[in-house]
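Q: Sequence isn't available, so here's the structure alone:
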């Protein structure tokens, strides 16, 4: 059956909601939040207008990466249940429109950030977009079960961008925040992949749960949680944050470790019954929001 994803150029039936859907707004929310926290946690303040511009450009850059990802993966999205309703596989938009939208949005976000704020933050934003599109989407995702491990760097750039926008430099704390998101990505996505394994298998994506199986994936979820916890605690251990962050991070990480351990020992094979896997996936999102939130509170109060 021919996919609707390959409408001829110019056959546009898309509405503004479809262009918004291309940007993956739910994913963008977490990206923008970590970028904002990197901005607010920086030791130097930034003019509110420039701060707003920075956050806007991070959002636009993330949206551009999402749009280009969907442009390239229209064939995969068409055979996965959770993505079949997206604008391209659903036939509401032609691929050329998605490509032009993604490229234009990405170029605009980088140029605006460079002209309005500084070149360092713009360069990091450009690197994040290119990394997500070229390294993760084009090169890694269809070739290796390590796609999420290496590709996780793409979503880890926003704190660096926010910090660089405020200070014009890169320091130890934003690098630790980068490493935290980088190490958080495998347990976050692999817990998801366990209960949507059939989707990835149908699409031919060599996700860890498909290639190595659920048992090995559950072990990897727990093993990657260990260095993630260590990096999450490092800002407090190095004296870069105070007790508000330290105590909060201790509690948040303890819960994450508990849930990851439950996933590691689970032997459930029915995706519909994978409660601990779904719980870890949901908690991992809350975890990152909470951890970055208390970081900002700690830095502001401290």
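A: Arrived safely, thanks for sending. Just so we're clear, the structure is a prediction, and the values are computed from it rather than from any experiment. Numbering: from 1, shown residues only.
Q: When you work out contacts or count neighbours from here on, use the C-alpha atoms and nothing else.
A: Fine.
Q: And the helices in this protein?
A: For the chain, applying DSSP state H gives helices covering 16-22, 25-41, 48-72, 74-79, 95-116, 119-130, 147-151, 158-167, 172-195, 197-203, 208-211, 214-237, 243-265, 275-301.
Q: Below is an additional structure, to be compared with the one above:
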């Protein structure tokens, strides 16, 4: 009796289906790390390292810091997805994430996030230094335990204090080069700290109903659009003025860009506030998207200045 042999095309189709499923699973795990957020964090790390070095650091040190930082950020974001799975499931903006779509079991996502965090510490300690490794762990714990599990669901100021975790890459980058934390690192921390509320509140204005449905007390959910816009303008002014504190450690290129793009940011923030005062919805997403460009330009200018200029005071 001849044994049945499936058609070659059927075998190929099954193999392609297996590869597709494996690829989908891999992409789901990558999505847990929120790569687009990581990109923005890494954009600020390299300029911080260049300022600390007053030039171009060792390529190996840059790679080691960025790789370790990617693992740490991926860990925090994956653990955030686990803790926020119930919120993500009811928000249109986040309902396509892997956990709401059941692409990754919650237990697997939890293990994945913890493993990434352990690997970040195990990588950064020998390749950079213990301080940088400890700061990466502190950023993970603060983001997950303080922001995600405590502040996010309890206070309208959640993003103000919780955003501190997103400021840590510049401090980690600085410490990877110097083995210490000095005042320029703290100023860079402050730039991102004051940038975070206008950035996220603009997004929350657009997705106010999403946050309300999920029971997250983002500022646009619990107060008027007028007050939110005033807060955005206030933080924007503080942020732009704060960037000028780095001028003594940098030079004319950074100073020119900090002033120029700062005026641009303030103009967009004031335009949003003026529109809302007139009873119009304004364009909060314009501010949200340009805030990414703003932060990138400020730190790119810092990198260029660090590479070509001598500090005036340090």
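A: Received it, and whenever you're ready, just let me know what you need. Keep in mind that this is a model prediction, so the values were computed, not measured.
Q: TM-score for this pair?
A: Remark: TM-score between the superposed chains equals 0.91 [TM-score structural alignment, normalised by the length of the first structure]; 287 aligned residues with a CA RMSD of 1.8 Å.
Q: picking up where we left off before, mind putting the helices of the first structure into a markdown table with mean neighbour count and distance to residue 85 of the first structure?
A: Output for the helices of the first structure, formatted as a markdown table (neighbours: other CA atoms under 10 Å; distance: least, CA to CA, whole Å):
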| stretch | mean neighbour count | distance to residue 85 of the first structure |
| --- | --- | --- |
| helix 16-22 | 15 | 10 |
| helix 25-41 | 21 | 15 |
| helix 48-72 | 23 | 12 |
| helix 74-79 | 21 | 8 |
| helix 95-116 | 19 | 15 |
| helix 119-130 | 21 | 24 |
| helix 147-151 | 21 | 23 |
| helix 158-167 | 28 | 28 |
| helix 172-195 | 22 | 19 |
| helix 197-203 | 17 | 14 |
| helix 208-211 | 21 | 23 |
| helix 214-237 | 20 | 27 |
| helix 243-265 | 19 | 30 |
| helix 275-301 | 18 | 22 |
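Q: Any chance of CSV for those helices, columns distance to residue 87 of the first structure?
A: As requested, these are exported to CSV (distance: least, CA to CA, whole Å):
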stretch, distance to residue 87 of the first structure
helix 16-22, 6
helix 25-41, 14
helix 48-72, 9
helix 74-79, 9
helix 95-116, 9
helix 119-130, 21
helix 147-151, 24
helix 158-167, 26
helix 172-195, 22
helix 197-203, 18
helix 208-211, 26
helix 214-237, 31
helix 243-265, 34
helix 275-301, 25
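Q: center of the second structure - which residue?
A: Centroid-nearest residue in the second structure, with CA atoms, centre = their mean: residue 37, separated by 4.1 Å.
Q: Quick check: the corresponding residue of the second structure for residue 176 of the first structure vs residue 297 of the second structure, distance?
A: Counting by TM-score structural alignment, residue 176 of the first structure corresponds to residue 187 in the second structure. Distance, residue 187 of the second structure to residue 297 of the second structure, by CA to CA, to the nearest Å: 17 Å.
Q: Equivalent analysis for residue 125 of the second structure, please.
A: 30 Å.
Q: and if you look at residue 200 of the second structure?
A: From residue 200 of the second structure to residue 297 of the second structure the distance is 18 Å (CA to CA).
Q: again, but for residue 172 of the second structure
A: In this view, residue 172 of the second structure and residue 297 of the second structure are 20 Å apart by CA to CA.
Q: which ones are touching the counterpart of residue 142 of the first structure in the second structure?
A: Using TM-score structural alignment as the criterion, residue 142 of the first structure maps onto residue 153 of the second structure. By CA atoms under 8 Å, 6 or more residues apart in numbering, the contact set of residue 153 of the second structure is 215-217.
Q: hmm, try it at 10 Å
A: The neighbours of residue 153 of the second structure, taking CA atoms under 10 Å, 6 or more residues apart in numbering as the test, are 84, 87, 147, 214-218.
Q: Dump those residues to CSV, plus distance to residue 26 of the second structure.
A: Output for these, formatted as CSV (distance: CA to CA, whole Å):
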residue, distance to residue 26 of the second structure
84, 21
87, 23
147, 27
214, 28
215, 31
216, 30
217, 33
218, 32
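Q: Residue 52 of the second structure: which of those is nearest?
A: residue 147 (28.8 Å; CA to CA).
Q: Can you give me the separation between the spatially closest residue to the closest one that is not a sequence neighbour and residue 102 of the second structure?
A: For residue 147 of the second structure, ignoring the flanking residues on the chain, the nearest one in space by CA to CA, 6 or more residues apart in numbering is residue 162 at 4.5 Å. In this view, residue 162 of the second structure and residue 102 of the second structure are 27 Å apart by CA to CA.
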